[in-house]
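Here's a sequence, model it:
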Amino acid sequence: MSPFTGRAIGLAFAALWLFLGAVALPLPWRYLAGALGLAAILLLGVRAWRMNERRTGLFDMRRYRLSVALEFGAIALAGFLLDRVGLGGYLIPVVGIIVGLHFVGLWWAGGGPQYLRLAGIMTAIDAGALLLPPGSRAMQAAAGLGSAAALAMIAGTGARR
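Model prediction:
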């Protein structure tokens, strides 16, 4: 996977989290947050495209695939278990924590220290969102917008050190 492909994937997921968080905001803030966030993500995408990084060949695709497979499995299991015990209101930040933790696997695959930073930042943001009322718009906004910002910051800036 090329460095730009990885950044594009990160920015695409940042846009997804942005949408998830922005829709929880009251009008007109949802449109303002969505528009400004999308503009920032697009600008970061252009910046990432122009970075002209070269692939090092150190990224282990087997480890990457394992990390993503474990992430999907953990999300499915968490969704099932939370629903089963009546705690479905916690789903969004729990998914954010799982997504954050999967970046440890990307670091393990050889992706670099920025993945550990992203894992820590995203996990902390979503753990903090768990302190808000379950299933509330505040919880959804905090988890969505916070996760979007963390993903965009790392994916779009090329933060390596």
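
Every contact and neighbour count from this point should use C-alpha atoms.
Noted.

Residue 53 in helix, strand or coil?
On the three-state scheme (DSSP: H, G, I helix; E, B strand; the rest coil), residue 53 is labelled coil.

one more to put side by side:
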Amino acid sequence: MTTPQTGRRPSGLLVGSLVAISFGTVFVLVNSGGLAAPWPWVIRVVGLLVAAFLVVALLRVARREPAATGGPATGFMDRRYWIVVAVEAVALFGGLNVINRVLHRPEISVAWVALVVGVHFFGLGWVWRMPRYHWLGAVMTALGLAGFVIHALGGGAATVALVAGVGSGLALYLTVALALRDVSRDRTPVAG
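From the prediction side, this is the model:
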């Protein structure tokens, strides 16, 4: 996904991808622990390998494709971004407080996190005009809702964490992989 005006990689690709890889890794590592052995270690090792592969691929793209410049200051400097993040933080921590301290249901905390983070991607997709974030938001929101449904149907905390947590980590990894694929696909060879 290069910018149409310049054929360069989007200016936020590096930072956004590093954030997605980091949070994806946290989702995978934290939420795979409740499974029967050897699955926590298998999932964690695979998650770390995928994260490492994505970081290497991202650094290669960053080195090969210069970032687009010259546009208005956006991204993390945009006031709308901070509004989305503020609403996300209030919903996230307010909801977790209710889930853990009022309802005493910590086993669904990860489902709430996936749901709120998923919804926040709809806002970011709108702010940054990135349709892929709408898809990521839809997937993570669905995974969060699936976690609630699994719990309501009697599923255990490990299953909720696997679906809502590990699933969200995989969705973040896949989003980065698709963005990197798009940049590589849109690359036009330089005549030499």
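
And the longest helix along the first structure, what does it pack against?
Ranked by number of residues, the top helix in the first structure under DSSP state H is helix 61-84. When contacts are defined as 3 or more C-alpha pairs under 8 Å, 6 or more residues apart in numbering; DSSP states H and E, helix 61-84 of the first structure sits against helix 91-106.

Now for the counterpart of residue 72 of the first structure in the second structure, how many residues are close by?
Correspondence of residue 72 of the first structure to the second structure, assessed by TM-score structural alignment: residue 89. The local packing count at residue 89 of the second structure equals 15, with neighbours defined by other C-alpha atoms under 10 Å.

OK, contacts around residue 89 of the second structure?
The contact partners of residue 89 of the second structure, by C-alpha atoms under 8 Å, 6 or more residues apart in numbering, come to none.

go with 10 Å
For residue 89 of the second structure, the contact set (C-alpha atoms under 10 Å, 6 or more residues apart in numbering) comprises 83, 95, 116, 117, 120.

got it, and residue 120 of the second structure?
With the criterion set at C-alpha under 10 Å, 6+ apart, residue 120 of the second structure makes contact with 81, 84-89, 91, 114, 133-134, 136-137, 140-141.

Got a PyMOL select line for the buried ones in those residues?
Restricted to buried positions by 16 or more other C-alpha atoms under 10 Å, the PyMOL selection for the contacts of residue 120 of the second structure reads:
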select buried, resi 81+84+85+88+91+114+133+134+136+137+140+141
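
Would you check how far apart the most centrally placed residue in the second structure and residue 65 of the second structure are?
Taking C-alpha atoms, centre = their mean as the criterion, residue 172 is the residue nearest the geometric centre of the second structure, at 3.4 Å. Residue 172 of the second structure sits 22 Å away from residue 65 of the second structure, going by C-alpha to C-alpha, to the nearest Å.

Also residue 143 of the second structure?
Between residue 143 of the second structure and residue 65 of the second structure the distance, using C-alpha to C-alpha, works out to 34 Å.

what do you get for residue 83 of the second structure?
31 Å.

Those two - which one has more neighbours?
Between residue 83 of the second structure and residue 65, counting by other C-alpha under 10 Å, residue 65 is the more crowded of the two (17 against 12).

and residue 135 of the first structure, what element?
Assigned by DSSP states H and E, residue 135 of the first structure belongs to neither a helix nor a strand.

Give me the neighbour count for it.
Around residue 135 of the first structure sit 16 other residues, with neighbours defined as other C-alpha under 10 Å.

The closest residue to it other than its chain neighbours and residue 62 of the first structure: what is the separation?
Once its chain neighbours are removed from consideration, residue 135 of the first structure has its nearest residue in residue 89; the separation is 3.8 Å (C-alpha to C-alpha, 6 or more residues apart in numbering). Taking C-alpha to C-alpha as the criterion, residue 89 of the first structure is separated from residue 62 of the first structure by 34 Å.

How about residue 153 of the first structure?
Look at residue 153 of the first structure and residue 62 of the first structure: by C-alpha to C-alpha, they are 26 Å apart.

Who has more neighbours out of the two?
The neighbour comparison of residue 153 of the first structure against residue 62 (other C-alpha under 10 Å) goes to residue 153, with 19 against 10.

which ones are touching that one?
When the contact criterion is C-alpha under 10 Å, 6+ apart, the partners of residue 153 of the first structure are 10, 11, 14, 40, 41, 44, 118, 147, 159.

Most neighbours among the residues you listed, which one?
For these, the largest neighbour count, defined by other C-alpha under 10 Å, is 32 neighbours, found at residue 147.

Can you tell me what that one aligns to in the second structure?
With TM-score structural alignment as the criterion, residue 147 of the first structure pairs with residue 168.

Repeat that for residue 10 of the first structure.
For residue 10 of the first structure, the aligned residue in the second structure is residue 20 (criterion: TM-score structural alignment).
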